[in-house]
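Peer 1: Let's see this in three dimensions:
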Amino acid sequence: METSPEPEQSTESILPTATTIDDPVDGVSTYPQFEEAPGLEALSTAATTNMEYMPQLSVHTQSPRSFNTPQHSANNLDFILNPTRPEAHQSSPLVDHSLRSLSRTSTFISDADSVREHEVAFLLRHFGETTGQWMDLFDLGCYFAHHVPILAVSNPLLKYSVCAYAAKQLSRVGGRKAIVGGIVSEQALMELYPNSDKVDWVYISAKYYDRAISLLVEELSKSGGKDFPITPSIDGHFNSPVNIESPQSTPSQSNKRRRLSKPIHRDADETIAAAAILCVYEFLDNALHAWSRHLSGTKSLFDLAEREGMMPLHSPSPSTPGSLSFRTKPSVARRATFWNFARQDFLAAFINEGQTRLNTEDWDLWRAAGLLIDDHGFVISSNKESSYPELQMSMREDMISNALIWLMSKIVNFIATGDSIDNVYPQDRGSPTAVFGINQMTLLERWHELANELDVWYQGLPDTFKPCARLSIVTDGSLPKDSPRTVFPEIWYSIPMCGSTMQSYHFTRILLLTNKPHESTTKRTTVSNRLHSYRSIEMEVRHHSHEICGIALGRPEGSVRIHQVQPLFIAGQCLTETRERKVILDLLKDVEIDLGWATDYRVKQLVKDWNWHETMI
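Peer 2: Prediction:
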């Protein structure tokens, strides 16, 4: 059995998080940080200069949108790779010398040592059984875990992106890997890696990341400046009732034949999927700056898809609430990657206290991605009592969960803009800019609109989003006082996706309640009425916080646990009892210990907010 390749240079130096440069300094290769890698930096800069839907506000914001560079066509790959030099269009080749350096064979990586059959098989399987599942929690089709490994066999960019992500996760847990499928007498050889706990997974991860970045730049530049072939095939009309499949439906024979062929847009889909995987690679260890740049780079690719392949073909029909516009149906790969990106986009906006990159007010975009939205902008209910049976309009659990991400993105944008005019005209290009001080009544009206949209979504949930089992808080003294079960309930959902979605719902309710405009200032009222309003909000917030913790204590699967980091963080900001806070810290720290998913930045923030000393944790 082959062992992991050893680096040609000393392993004592810090290994790169990005592309290596083969210009030795004092006999040792120099490894730059991600910020020095020009490929995705150029891609992300292109994205940040093309967010035309966002009004320009006069206040400082953490959202990376304020680059004062000329506007260019998003379909121009020359501009995507060289956005800061508009004159390069006429005077420079497509890829400059710094980008070409990415395609050279690095002294850090030799073809003879770097790619080994067993190593690739081990990492591909680990991705399919573990880390890829984390990306597929809200996708019943499991595109990343089930289909990407198949595509990776013939697509080196996907293969190296997958291997980099899988190896990085192993580096975060000391090479520990759970046995998938329960108790077994003997594991397969490709499930095992010799001396896994002693392998330098950081090096292996950086090795594949280096190759993936090089191939990504090559993929974007090989067309010689021609438009990126991102238009999906028109394989049906989306939102047509006859094309909405039930969980038991069987694809038609024509659809089966279509899957066997290779459409011309498949390479573009795989490139965007690889970019999404590299985004998660950065988020895994809380490399927030690099993660943000990867997201912006990926957004530029989605801009192309939105303009060419995810726009409506016909105008909406106003005849009935469910009579939505027919539109081009994006590929399965495109849709799966879009929703994975949308979720990361929301998280980036929440963590950085900024706004989303995706335009939440573009209903056509979200409808094309699979949401059923009526003519008034509400998510169409998917339970038996509220749906449109005559039109057979309903969504499956994954799209219901994705609809919540759309609503959460709208809410986080509302919070980020504060009392600017953008709250009244959200993401409207024609809205007034640099106007602040909107009266509380106007803000409150907008808040109630968002709360109503969330209510409609919640009231339309099917029974699958209800818990299957719940254990109440133990109060009979049979457990130690510091046991989590004496503080919170335990809640279990048979569908992990639904449990995670409900955690996000309670998280969203807390965000709305704690950011409600001061209703008491919109009209004259008594002090007692104001206090009653505050206490009512506090009680609701406490309930939602306990639900979040109860679901976490039900020990859901790993894919749910990595998505519960932000809900647990917000619950920790709301709860005041020492016992409650210690349970939340333990839950957060265990996620990083068990899965390698970074939570320490949230633990440190909570300890700081609580004015706790390190000895208290």
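Peer 1: use CA for all of it now, contacts and neighbours both
Peer 2: Will do.
Peer 1: distance of the residue located most distally from the centre of the chain from residue 442?
Peer 2: In terms of distance from the mean C-alpha position of the chain, residue 526 ranks first, at 44.4 Å (C-alpha atoms, centre = their mean). Distance from residue 526 to residue 442, counting by C-alpha to C-alpha, to the nearest Å: 21 Å.
Peer 1: Let's verify residue 22: helix, strand, or coil?
Peer 2: Three-state call for residue 22 (DSSP: H, G, I helix; E, B strand; the rest coil): strand.
Peer 1: wait, isn't it in contact with residue 32?
Peer 2: No. Taking C-alpha atoms under 8 Å as the definition, residue 22 is not a contact partner of residue 32, at 10.7 Å.
Peer 1: For the residue nearest to residue 23 when sequence neighbours are not counted, which three-state class applies?
Peer 2: Excluding its sequence neighbours, the residue lying closest to residue 23 (C-alpha to C-alpha, 6 or more residues apart in numbering) is residue 29, at 6.1 Å. What three-state DSSP gives for residue 29 is strand.
Peer 1: cool, and residue 281?
Peer 2: Going by three-state DSSP: residue 281 is helix.
Peer 1: What is the neighbour count of the nearest residue to it once chain neighbours are set aside?
Peer 2: Leaving aside its chain neighbours, residue 281 sits nearest to residue 165 (5.1 Å; criterion: C-alpha to C-alpha, 6+ apart). Residues near residue 165, counting by other C-alpha atoms under 10 Å, number 28.
Peer 1: another one to check against the first:
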Amino acid sequence: MPGVPSNKACERCKKRHLKCDETRPHCQRCTAAGVECPGYVQTRKFIDQGASVRRRYAPYQDAQFRSGTAANAGRGGEEHVSASPLHEMQVEELREVTLESRDGFQMTEGPEDMTAMQSQFSVSNTPEPQYVPKVNRVSGHDSRGSPRGTLQNSVSPNTAMGYSSGLETTNAVTSNDRPDYQNLVSSESVSHRNEKEEFQDIFSELMTGTEHEVAFLLRHFTQVIAPWLDLSDAGKFFSVLVPIRAINCQSLKYSIAALAAKQLGRVKGAKSSTGGGMFSSPATTETYPNAAQVDWYLKAANYYYLAASDLNTSTSGGYTIVSSSAVLESPIELVGRWLNKRSPQRIGQTSIDAVFLRKAEDTLASIALLTLHLSGINSLFESLLRLHQKESITFSHGIRASFWNFSRQDYLGSYFTRSETHLDPRNLPLWRAAGISIDEQEKFHMVDSGSIGLSLEDQAANGLSWLVSKVVNFLAKSKQSQIAQWTGSSPGSVSETPGASADASEQTYPNTNTWLDLSFEFQTWFEGVPETFRPCVRIEHPRDLSKPSDGGQLPFPEVFYSLATCAATMQHYHFGRIALLLNRPPDAVSAPSTAFDRLQGYREVTKEVEYRSREVCGIALGRPQGEVRVYMVPLLFAVGQCLESTDEHQIIVDLLRGVEADMGWATESAVQNLQSSWSR
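Peer 2: Below you'll find the model as predicted:
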């Protein structure tokens, strides 16, 4: 019967009803008996054709899962989940599976446990999406043996968990990143897996895209991940509106599912019960069969492919056949090209039509979830500015929400590479359109909330993002000038004018006046924030409760803010001040004239850096909300390089590893880099 799996035992053991050890090319039972092993019958393969396959194997699902057998034992109260066909799916099931029968079903992945997405999608003429390494559940390393994530995987909710998630400064996947198929072998040998596990695998595979799975992932995104993206948005666009928009927007729905699945892969299927009550029974949409054993990375890869495919179709007018290059193309480039094709004359001189505006918000939200790198993001928002056709405009709620997420990714990623940000802080119309008030002297100030639609807390948080972006670009310019001095070349990238003289370039060098202006802007910002930026709880010298009653005190304070926006913003404020303190340019005129004066200046800088480092760690020790913790990894890495005590080092390591354990945010690379620097 076509498609029915065959037994894996050799022909002799099969006829004698003996248990075969399945050793290749000859089983050991035949060898020990001194007879020639007749070999194995070649297994049959078929391509998963989506709904037809689900209908074919529906009886097995009903028999195994509705009766509450061993496949779902130990999960009392958990409902049966129907693996019904996904009617909305625009492409058929993409993964070729080999099914074999041995008193039940089991799945053999070939090549063994191949986790590169391009090898998972074996339907002919389908694109090759980007490679997502599968993480070994025991070692925490991917299939190529590298630790999960990098330091730069610690900037955005998407990239810090796995696609690159290298937070950019995440790197796009290139052809060189594609896996060596021979090395992609699962740590679990297929022959040692029992029937229950193998049936769970195929059941999980068939659940991809089902109503229950999509609902489960959307709810997980709404409750856990969306608040990370709404850090400086009191209107909660990603938590409230994006899940509703996903009902009618395929690319948004699959983007949400991809990010939620990836985060579940990072935490091995565990879900936080914070706020859900201690004894309440979970809702149907909060549970998933055998969540800890599900290959969430594979599901994330599948959903990423579906989201990128739909995004390509929707931004191409619906007439373009999805190609391999289109799926691998940056979502930012896809949307940017779509915006550039739209003629301003079709929109009018005063406003953008509601249909286009809604689609622009949805596509921006999708790429905020899918993005691997920020190349092209500035030109994308420039296109949106041109389409508004007005001198003084403010972006819509959805566009603003995406903009500020890109802004945070931008300056945190650029800081560690000492490169200029993609979003230029000197482009004042862009930042004003994003909702902050910047006067003609290029100074940020707070305004009445009703005039721009942002709360005072959001204005302060977003205004600080603009200031930190200015600091990062100041550091980038300083680096360029230093390199020019070392090499004896003209700092053309600093002067910005081709052929400019060395004297002209020297005038644009980031000098002490520029540094003082930035320091003054930070101080002015701090003095103008509302009272909600004061902590509601602060213990200056908390006692280490893990030690006896006479134990010592912790080296950091413990600080807690009632608003997550304020907690995160104050951490980033101290981070920006530290970056300025450590990068003050020398000034031959006003610099201290004696060695003692210079030494005194160094001591003052060290004292302030230590104070601000303690504040960053103190907020982290207060165990703030999840949306604060996921963005503090680069900050803890930065301050960790400024502190010297062994006790301080251990606390920072514990804080970093706690973020990864609780939230799935990659931190191990940051820990290893810090430990390496401390041991020098």
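Peer 1: The residue nearest to residue 23 of structure 1 and residue 19 touch, don't they?
Peer 2: No. Between residue 29 of structure 1 and residue 19 there is no contact under C-alpha under 8 Å: 11.7 Å.
Peer 1: The longest helix seen in structure 1 aligns to what range in structure 2?
Peer 2: The longest helix of structure 1 (DSSP state H) is helix 527-553. Aligned by TM-score structural alignment, helix 527-553 of structure 1 falls on residues 595-621 of structure 2.
Peer 1: Tell me roughly how far that stretch lies from structure 1 on average.
Peer 2: By mean C-alpha distance after the TM-score superposition for structure 1, the fitted stretch 595-621 of structure 2 averages 0.4 Å away from its aligned residues in structure 1.
Peer 1: Pull the distance from that stretch to the chain's centre.
Peer 2: Relative to the mean C-alpha coordinate of its chain, stretch 595-621 of structure 2 is positioned 32 Å out (C-alpha atoms, centre = their mean, to the nearest Å).
Peer 1: before we move on, what about stretch 557-570 of structure 2?
Peer 2: 22 Å.
Peer 1: what does it correspond to over in structure 1?
Peer 2: So stretch 557-570 of structure 2 sits over residues 489-502 in structure 1, by TM-score structural alignment.
Peer 1: hmm, who's touching that stretch?
Peer 2: Residues outside stretch 489-502 of structure 1 that contact it (C-alpha atoms under 8 Å, 6 or more residues apart in numbering): 137-138, 397-398, 401, 404, 464-474, 546-547, 549-554, 556-557, 560, 563-564.
Peer 1: all strands for the stretch 401-550 of structure 1, in order.
Peer 2: Shown for the stretch 401-550 of structure 1, the strands assigned by DSSP state E, counting those that start in this stretch span residues 469-471, 490-492.
Peer 1: again with structure 2
Peer 2: 46-47, 96-101, 105-108, 537-539, 558-560 (DSSP state E).
Peer 1: Which one of the ones you listed lies nearest to residue 397 of structure 2?
Peer 2: Ranking the strands of structure 2 by their distance to residue 397 of structure 2 (criterion: C-alpha to C-alpha) puts strand 558-560 first, at 28.7 Å.
Peer 1: still on that earlier bit, mind putting the strands of structure 2 in TSV, distance to residue 313 of structure 2 and mean neighbour count included?
Peer 2: Formatted as TSV, these follow (distance: least, C-alpha to C-alpha, whole Å; neighbours: other C-alpha atoms under 10 Å):
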stretch	distance to residue 313 of structure 2	mean neighbour count
strand 46-47	25	15
strand 96-101	24	19
strand 105-108	33	21
strand 537-539	51	14
strand 558-560	46	22
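Peer 1: possible to save the ones you listed as a markdown table with distance to residue 572 of structure 2?
Peer 2: Shown next, in a markdown table, are the strands of structure 2 (distance: least, C-alpha to C-alpha, whole Å):
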| stretch | distance to residue 572 of structure 2 |
| --- | --- |
| strand 46-47 | 51 |
| strand 96-101 | 47 |
| strand 105-108 | 48 |
| strand 537-539 | 18 |
| strand 558-560 | 15 |
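Peer 1: Alright, that wraps it up for me.
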